[in-house]
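> sequence and predicted structure, then a few things I'm wondering about:
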Amino acid sequence: MGIRNKLFLIFLATFLVLIAAGSGFSFYAFQRSLNTYLDERQQAKVERLADHLGMLYSQSGSWEFLLRNPRQLKRLYILAGDRDEDDKTRGLHHLQLLGENKRPLLGPPAPPGPPGMRIEVPVHAGHRTVGWLTYPNQDAIRDKLDQRFMGRQVDFGIWMLSVGLALSLLVSWLLARHLVAPILALSRHTRHLQEGHYRERLESRRRDELGTLIHQVNQLAERLQQGQAARQRWFSDIAHELRTPVAILQGELEALSDGIRPVNQQALAGLEGQVAHLTHLINDLHDLALADGGNLRYHFTALDFSALLEDALDSYASSFELHDIHCQTQLIDHCPIHGDPVRLRQLLDNLLQNSLKYTQAGGSLTVRLAADGNQWRLTLEDSAPGVPDDALPRLFDYLYRVDSSRNRRTGGSGLGLAICDRIVQAHGGQIHAAHSKQGGLRIDVLLPREAP
């Protein structure tokens, strides 16, 4: 059974239960109120009749005026308030007048039954009780008129129940359709996403949970579309990056084979350089694939990040001196962290190589390490050339290189900063790129301190 039919049955059952409970309660309350009203009405009429009889008794001094003319009791009963022509004598047929000693004087004899089935109303003449008016309890004298009235009410209740059932069917169907419509739209949309149609979006102005779900599914579709575009761009960039060194190797080998270039140490060194570049690119691609799949191994341990940074700077000191780049450091002595020393050294190597490759000769590099709240902040700032504003957010993308002085001729593969981003994320930190005050690029790495 589909969710629409389930919701329809749930709503319908709920409405029917509410209608039945409400109708039953209303009928019971109406019946009780009607009986109470009839009893109070009859009681009031008999009490008014008793007042009239008391005044007449005071004037005549006995019940002879009524015994000589019994029809006068009927007129007095009508005068007491019964204005319904069809109901003039209904109460009178059961009314009996008793004397002071409760002996029957006028009216039909009382039927046998328990005392509680009759109600007695005293007739007073001054301060003296001169008689009694007695009549049966209304529960004992419900006549056909009352039954017909109750029957009409029951018929009206049944008609109202029928209308309520029809409205319940209509409202239940509309509610089920209203609630299930976005779910069916989501089902169709996710099926299209499964088939690879990532450009489609759902339109909805709902502000409830279903609206939130539709918004999230649209965000998912956008992410899938971006992922598809990135994957296509990734494959294209990988093919391009691999094609370049392979084409160079192929050309060099053809020149050597045809005798155009002599086979000497210089030619072999050129081939070795291209092979090294190709090997470096393949290794970087492999590391990124492992990092994205969560399979890049890390061996975390307690270490001093300051000592690891000083060791990396010492290993690159001669290279910076060779390229005429002045390196200035501002470090603190002890920076305890919990991390993988091999991956962190790979992070430092990539950052230092990035500055070494792209900083112009005669430039400078400033490396700072300081505390920043509950984190350690590593900052590298180099001199010109810099990067455009729109390139800063993309520096950590796969195979991205700024199309300026920082290009492929410097030997970069465009994967170093992407690998740095994955390593920093694995250590629970953050990495950002910004413009350097020295005219080049600034890289900030935030790593959490070791827990005490």
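Sure, I can see it.
> for the rest of this, base every contact and every neighbour count on C-alpha atoms.
Fine.
> make sure T366 is indeed in a helix.
No: according to DSSP: H, G, I helix; E, B strand; the rest coil, the state of T366 is strand, so it is not within a helix.
> so how far is D340 from it?
Here the distance between T366 and D340 works out to 25 Å (Cα to Cα, to the nearest Å).
> repeat that for Q194.
39 Å.
> more crowded one of these two?
Looking at Q194 and D340 with other Cα atoms under 10 Å, you find the greater number of neighbours at D340, namely 19 against 10.
> that one reaches F300, doesn't it?
Yes: counting by Cα atoms under 8 Å, a contact exists between D340 and F300, whose distance comes to 4.4 Å.
> what is whichever helix in the chain runs longest packed up against?
As far as residue count goes, and with DSSP state H defining each element, the longest helix of the chain is helix 3-60. Counting by 3 or more Cα pairs under 8 Å, 6 or more residues apart in numbering; DSSP states H and E, the packing neighbours recorded for helix 3-60 are helix 71-79, strand 118-125, strand 128-136, helix 144-194.
> now it against strand 118-125, angle please.
40 degrees (axes from the mean of the first three to the mean of the last three Cα atoms, to 10 degrees).
> how far off centre is helix 3-60?
Relative to the chain's own centre, helix 3-60 is displaced by 47 Å; criterion: Cα atoms, centre = their mean, to the nearest Å.
> try it against this one:
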Amino acid sequence: MTRDDAAAWGPLSRRLLAAFVLVALSSVAVLTGAALWGTGQGLESAQAEARRQAAERVAAAVATAYGAAGGWDSVDLATATDLATGAGARLVVRTADGANVTGHGRGMPMNAMPGTGRVEVPVVVGGAVVGSVQLAFGSPATPVARNITWGWIGLAAGIALAVAGVTTWFVGRRIVVPLGRLTRAARRISAGDRTARAGVRAPGELGELAAAFDHMAAEVARAERARRDLTGDVAHELRTPLATLQAGLEELRDGMAQPDAERLTSLHDQAQRLGRIVQDLSELSAAEAAALSLRLRDVDLAEVAATAVEAHIAHLRAASLEVRTELATGVVVRADPDRLHQALGNLLANCARYARPGDVVTVRVHRSADTAFVDVHDTGPGIPAAELGHVFERRWRGRAGRAVAGTGIGLAVVRELVTAHGGTVTATSDGGGTLLTVSLPL
């Protein structure tokens, strides 16, 4: 037996089976009571009608015999007695004044006749009542109809129990088994296995619950992965400047170096580098959590791009770069303008860091179908094709970036911010510059 089969007959399934059996047997009991009562009433009504008709036939035979004999003195009751016997009754014939008739074939006195039912019918001859006929019926045997009813009731009870068992198995497979998988996946996640998933495909609310659980598990795994990455980022980026600061301060403390302006400037540069690293890591952490803190509203992408260019124009000109803009108005997106400003600012700072003096940086806003685009293009040295797939990774800087100050986190921040808006960011290079494109849904 598989684990799912075992779960299908677990404690919950057994409780469901007990509930289904109770409902089934209760239904059978109610239907049995109703059937027996209805059958009894029908049988009693039919029996009473049959007895009345038998008594009327016997009374007609007695009236015929009375007419043939001209009175009660020599009446022949043989035919009437045979009819009464055929109906399962004993016959008593009385005159109009209540005396028992003693003719041939008469019955015993009524008070001496056994039976559970008596029927009395007047004997009418020539429009006048000359006497009465009384039939006493004995206790009937168990009717065949009632036996048949009990047989069908037993069959119905058996079918109800079988249906309860099948229903329990079906419900167990459709509800209990998925719940068991969810429980096992939750236990594995709580035990530290972040790859555990329920993998349940079920209709309705149960399927939605399983999908939500798997999505939650994926988000937990992503958050833990981000935490590990951030820890690694911090350890990696802080190790070198901290070691340099520590060595320099130890030299000053031990008198191995003089605290001159050059030495202090070097230590100050390392402290500033530490500050930049902490700031970049803070921005990356905020970018990864941006989806939880976005303040979305309708914004014109051209206005956001113009503001970002204006904020970085001094930095770009200080790097001897020419800045051009082609900003199409009316390109409205649902976004957080501050986060978009931060992303575009990082792209422009990246141009200022890697482009050569005299290069041109072009910022362009345009749209196509249901997508808005922001292009940041520079005519710098470009990015080798083998390195294009890594530019948005943490701490990756490429061969050209090793000679430039930085942490390799800026473009990773851009990717996190754009992804939080439901968009994408790509990098292309044809050897004559680099094109960074942000795509956002309109």
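Arrived safely. Here the structure is a predicted model, which means the values were calculated and not measured.
> ok, the residue in structure 2 that P70 of structure 1 lines up against to E56 of structure 2 distance?
With TM-score structural alignment as the matching criterion, the partner of P70 of structure 1 in structure 2 is L77. Taking Cα to Cα as the measure, L77 of structure 2 falls 15 Å from E56 of structure 2.
> cool, L12 of structure 2 as well?
From L12 of structure 2 to E56 of structure 2 the distance is 65 Å (Cα to Cα).
> again, but for G199 of structure 2
Distance of G199 of structure 2 to E56 of structure 2, computed by Cα to Cα: 80 Å.
> where do the strands sit along the stretch 301-442 of structure 2?
Shown for the stretch 301-442 of structure 2, the strands assigned by DSSP state E, counting those that start in this stretch span residues 322-327, 332-335, 360-368, 371-378, 424-429, 434-441.
> reformat those strands as a markdown table; add mean neighbour count and distance to D300 of structure 2.
Conversion of those to a markdown table gives the following (neighbours: other Cα atoms under 10 Å; distance: least, Cα to Cα, whole Å):
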| stretch | mean neighbour count | distance to D300 of structure 2 |
| --- | --- | --- |
| strand 322-327 | 15 | 10 |
| strand 332-335 | 20 | 4 |
| strand 360-368 | 19 | 10 |
| strand 371-378 | 22 | 10 |
| strand 424-429 | 18 | 18 |
| strand 434-441 | 21 | 12 |
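> can you list those strands in a markdown table and add distance to A87 of structure 2?
Below are those laid out as a markdown table (distance: least, Cα to Cα, whole Å):
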| stretch | distance to A87 of structure 2 |
| --- | --- |
| strand 322-327 | 110 |
| strand 332-335 | 95 |
| strand 360-368 | 99 |
| strand 371-378 | 96 |
| strand 424-429 | 98 |
| strand 434-441 | 94 |
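> who are the contact partners of the corresponding residue of structure 2 for L331 of structure 1?
The criterion is TM-score structural alignment: under it, L331 of structure 1 has L327 as its aligned partner in structure 2. Counting by Cα atoms under 8 Å, 6 or more residues apart in numbering, L327 of structure 2 makes contact with 302, 305-306, 363-366.
> show me where the stretch 251-400 of structure 1 has helices.
Counting by DSSP state H, counting those that start in this stretch, the segments of the stretch 251-400 of structure 1 that form helices are 265-292, 305-322, 341-358.
> quick one, the last one and helix 305-322 angle?
To tie it back to what came earlier, the one meant is helix 341-358 of structure 1. For helix 341-358 of structure 1 against helix 305-322, the angle by the same axes, to 10 degrees is 30 degrees.
> elements contacting helix 341-358 of structure 1?
helix 305-322, helix 416-426.
> how much space between the nearest residue to Q225 of structure 1 once chain neighbours are set aside and H189 of structure 1?
Computed as Cα to Cα, 6 or more residues apart in numbering, the closest residue to Q225 of structure 1 that is not its neighbour in sequence is Y198, at 5.2 Å. Distance of Y198 of structure 1 to H189 of structure 1, given as Cα to Cα: 9 Å.
> distance between the ends of stretch 374-384 of structure 2?
Between where stretch 374-384 of structure 2 begins and where it ends, there is a gap of 22 Å, by Cα to Cα.
> try stretch 359-374 of structure 1
First-to-last residue span, stretch 359-374 of structure 1, Cα to Cα: 32 Å.
> so L395 of structure 1 sits against L417, correct?
Yes: proximity of L395 of structure 1 to L417 meets the contact threshold set by Cα under 8 Å, at 6.8 Å.
> just checking, R4 of structure 1 touches L175?
No: using Cα under 8 Å as the test, R4 of structure 1 is too far from L175 to be in contact (9.4 Å).
> who's more crowded, the two?
Per other Cα under 10 Å, whichever of R4 of structure 1 and L175 has more neighbours is R4, with 19 against 15.
> ok, the more buried one - contacts?
Applying Cα under 8 Å, 6+ apart to R4 of structure 1 gives the contacts 176-177, 180.
> quick one: which of the residues you listed is nearest to S62 of structure 1?
For S62 of structure 1, the nearest member of the contacts of R4 of structure 1 is A176. The distance, counting by Cα to Cα, is 78.1 Å.
> check the gap between the closest one and T14 of structure 1 for me.
A176 of structure 1 sits 13 Å away from T14 of structure 1, going by Cα to Cα.
> more neighbours: which of those two?
For the pair A176 of structure 1 and T14, the greater number of neighbours falls to A176 (20 against 14), based on other Cα under 10 Å.
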